[in-house]
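Chemist: Need the 3D shape of this:
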Amino acid sequence: MKETFKAFVVREQDEEFTGALETKHIADLPEGDVMIRVDYSCINYKDALSVTGNRGVTKEYPHTPGVDAAGHVVASTDPRFQEGEAVVVNGFDFGMNTSGGFQEYIRVPGDWITPLPDGFTTFEAMAYGTAGLTAAQSVDELLQRVKPEDGPVLVTGATGGVGSIAVALLLKLGFVVHAVTGKEAEVDRLKQEGVTEVLSRQSFLDETARPLKKGIYAGIIDTVGGPLLASVIRSVQYGGLVTTCGNVGGAEMTLTVYPFILRGVRLIGIDAVQLPIAERVRLWHQLANDWKLPIQEWVDTKSLSEISNVVASLLDGTHQGRTVIEI
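Modeler: Below is the predicted model of the structure:
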């Protein structure tokens, strides 16, 4: 194990935040039970916020972001993890106020670590990342109440990280999928993948504020939040289920209680940050086996030095799909 290593570090100067490659020492890492050599990380919207100085994500700088990491154990005082074992780290405080995955080595508590299923590579784990885990949670919740024969399922933000994986999982499981996107250029691609109907975000936002509309969808996987969620929830069938996991469209929404008390609609919040390790193990096993997708074919691979460019595309809305960072 090297004493020094490469890391992407964000620093603040004169209220401006810039990220660059730096050399760090092993002693710079936080205390923890397990040292991991990182093979891959990936970029999420939360990482983009951390890189640009959002204090709601990261309170103190300098900081190395990256809320996802996959690699191999190089040293451990936790008997649950052995040298050479392939593991993934995400959730909890990792990459937010604790040094994250955009570096060659990390040191974390054992309680933050999930062993990878047999045959599942560290690259595949980061091709999914937190986005894939969140999509898997959403689909898993939906399956508790909705079956393919019940009717179409709507996915909002269908070209984003969570949305695109949710669409693929639903199609693999035999659902008729409708999608909402604000990117007209992506309509043909979504249809080629098997999406039955692609709807514009604005078409929902421009509609009248009737408390209920025709019940079309057996379920909805929402990744956007805000007014869009308030609009689409009015089109859920009796007994349908809606999951929500994002707030890129806004943290607040205005709607009536009628979908809930007249149609028995259930609204389920999805959180991948505090998800217990046992649930993570179960969902990663699903993604590695019955729900396995050719996801490695859909990702763009970048280096640590290219993180700032990817962050810019995430924040201006031009980023598509998943980006894996090869460490």
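Chemist: Going by C-alpha atoms from here, please, whenever you check contacts or count neighbours.
Modeler: OK.
Chemist: what about the helices in the stretch 201-327 of the chain?
Modeler: All helices of the stretch 201-327 of the chain, identified by DSSP state H, counting those that start in this stretch, fall at 201-205, 226-232, 258-261, 277-288, 307-315.
Chemist: Same list (those helices) but as JSON lines, adding mean neighbour count.
Modeler: Below are the helices of the stretch 201-327 of the chain laid out as JSON lines (neighbours: other Cα atoms under 10 Å):
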{"stretch": "helix 201-205", "mean neighbour count": "15"}
{"stretch": "helix 226-232", "mean neighbour count": "22"}
{"stretch": "helix 258-261", "mean neighbour count": "16"}
{"stretch": "helix 277-288", "mean neighbour count": "16"}
{"stretch": "helix 307-315", "mean neighbour count": "16"}
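Chemist: among those helices, which is nearest Glu83?
Modeler: Nearest to Glu83 among those is helix 277-288; the distance by Cα to Cα comes to 19.3 Å.
Chemist: run this one through as well so I can compare:
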Amino acid sequence: MNASVDLIDRMSFRGAMLDSTSERARLVEAKVKELPPHNTLIRVEFAAFTDTDASRISGLPLSGQRKCTTSWYAAAGLVVGTEGGRLRVGERVVVTATGGDAAGWLGCSEFLRVCESGVARLPGNINAQSAALVGHPGYMAMLCVCSLEDSGGAPDKGPVLVTNPSSALGQAALLILDRLGYETDTIFGGEVYPEPSNVASSDGRWAAVIDTMGGAVLSAVISGLKYGGIAVVAGATDDDELKSSLHPFLFRAVRLVGIDAETTPAAERDRTWRRIAVDYPITSVDLLAARTVSLEGLESVSRDMVHQKQHGRVVVDLRA
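Modeler: Reported below is the predicted structural model:
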């Protein structure tokens, strides 16, 4: 580890830590050396703050569909120590993941120690605040679009269906696809998505689908894909089983492409963020950022978020 990290290890820092027994998170002060023994130390500048984070900080339950929100974090800042060999001290980076780290630290902590393989370099035209706003859903959405393109997808092939478009990933996917010139269609989850008989079509309605629902919705949508259609699967919020016939795969050359955001190779993470820098309308995301708060403001914003008084995204400024 870099010599300066020995000094940093003795420093105190503040952050949000999850108690695994109670599922409550609280602000604590700790020594940097108490972080997990991974090979890359990041001084966090901005971090996303999610509904799940708000519930954990406030101790209040989420309501409605938000109860099913997947826990994730996104934190951006500077590398201050590394033993991995790929990154250098001083590089601007972003790390996104589901859950917290193994020791329970959430992304809104002044320091994080993570595996270098899960870190991406930030392109020069994306600052740390914008990266936190894009977050894990935006990163996942761009992974989906890149996989769609790698599998032969293009705007002239036909419309792309996005399931559950009200989700953060669905919204991000629609923004990116629109920016790239794709025609899009949507199917909502819950009570409003069509029955499979209304979705299926022997001729095919869609060139591709970006799906986060799985189960009956994905099965029905697959039967509605055109010849050579592509099903990009990034989640299973409804059901993790696929109940589709093999016929679309055997007789219409439909392809099923899975998205794994957790163990994506480092080179692919870097490529994805380079694409975000070009093809994700970050200025639109910035306009949605209704609040930037400090660690001291987490209790207040958490209550507002749980009670649905806060609209728009929230990021934590950890530079103080």
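Chemist: Any idea what the TM-score comes out to?
Modeler: Once superposed, the chains reach a TM-score of 0.78 (TM-score structural alignment, normalised by the length of structure 2), with 292 aligned residues with a Cα RMSD of 3.3 Å.
Chemist: re the thing from before, which of the helices of the stretch 201-327 of structure 1 sits closest to Arg145 of structure 1?
Modeler: With Cα to Cα as the measure, helix 258-261 is the member of the helices of the stretch 201-327 of structure 1 nearest Arg145 of structure 1 (15.0 Å).
Chemist: Mean deviation, that closest one versus structure 2?
Modeler: Here the mean offset of helix 258-261 of structure 1 against structure 2 after fitting is 1.6 Å, by mean Cα distance after the TM-score superposition for structure 1.
Chemist: Out of the helices of the stretch 201-327 of structure 1, flag the one nearest Thr134 of structure 1.
Modeler: Across the helices of the stretch 201-327 of structure 1, closest to Thr134 of structure 1 is helix 277-288 (Cα to Cα), at 9.6 Å.
Chemist: Where in structure 2 does the closest one fall?
Modeler: Taken onto structure 2 by TM-score structural alignment, helix 277-288 of structure 1 occupies residues 266-277 there.
Chemist: So the residue nearest in space to the middle of structure 2, which state does it fall into?
Modeler: The residue lying closest to the centre of structure 2 (Cα atoms, centre = their mean) is His136, at 1.7 Å. Judged by DSSP: H, G, I helix; E, B strand; the rest coil, the three-state class of His136 of structure 2 is helix.
Chemist: which residue packs closest to it, ignoring adjacent ones?
Modeler: Thr96 (5.3 Å; Cα to Cα, 6 or more residues apart in numbering).
Chemist: which residues of the stretch 1-150 of structure 2 fall in strands?
Modeler: 12-19, 24-31, 40-49, 72-82, 92-98, 105-109, 111-114, 119-121 (DSSP state E, counting those that start in this stretch).
Chemist: Please list the outside residues in contact with the fourth one.
Modeler: So the one you mean is strand 72-82 of structure 2. With contact meaning Cα atoms under 8 Å, 6 or more residues apart in numbering, strand 72-82 of structure 2 is reached by 1-2, 4-5, 39-50, 87-100, 106-108, 116, 128-129, 131-132, 135-136.
Chemist: ok, now the first one?
Modeler: With contacts defined as Cα under 8 Å, 6+ apart, strand 12-19 of structure 2 is touched by 24-32, 56, 100, 104-111, 295.
Chemist: Could you do the second one as well?
Modeler: With contacts defined as Cα under 8 Å, 6+ apart, strand 24-31 of structure 2 is touched by 9-19, 53, 56-59, 295.
Chemist: ok so, going back, mind reading off the mean deviation between the match of helix 277-288 of structure 1 and structure 1?
Modeler: Mean deviation for stretch 266-277 of structure 2: 0.8 Å (mean Cα distance after the TM-score superposition for structure 1).
Chemist: Give the aligned range of stretch 158-177 of structure 1 in structure 2.
Modeler: So stretch 158-177 of structure 1 sits over residues 165-184 in structure 2, by TM-score structural alignment.
Chemist: Measure how far stretch 207-221 of structure 1 is from the centre of its chain, please.
Modeler: 25 Å (Cα atoms, centre = their mean, to the nearest Å).
Chemist: Just the buried positions in it, please.
Modeler: Neighbour-count burial for stretch 207-221 of structure 1, with 16 or more other Cα atoms under 10 Å as criterion, is recorded at 212-213, 216-221.
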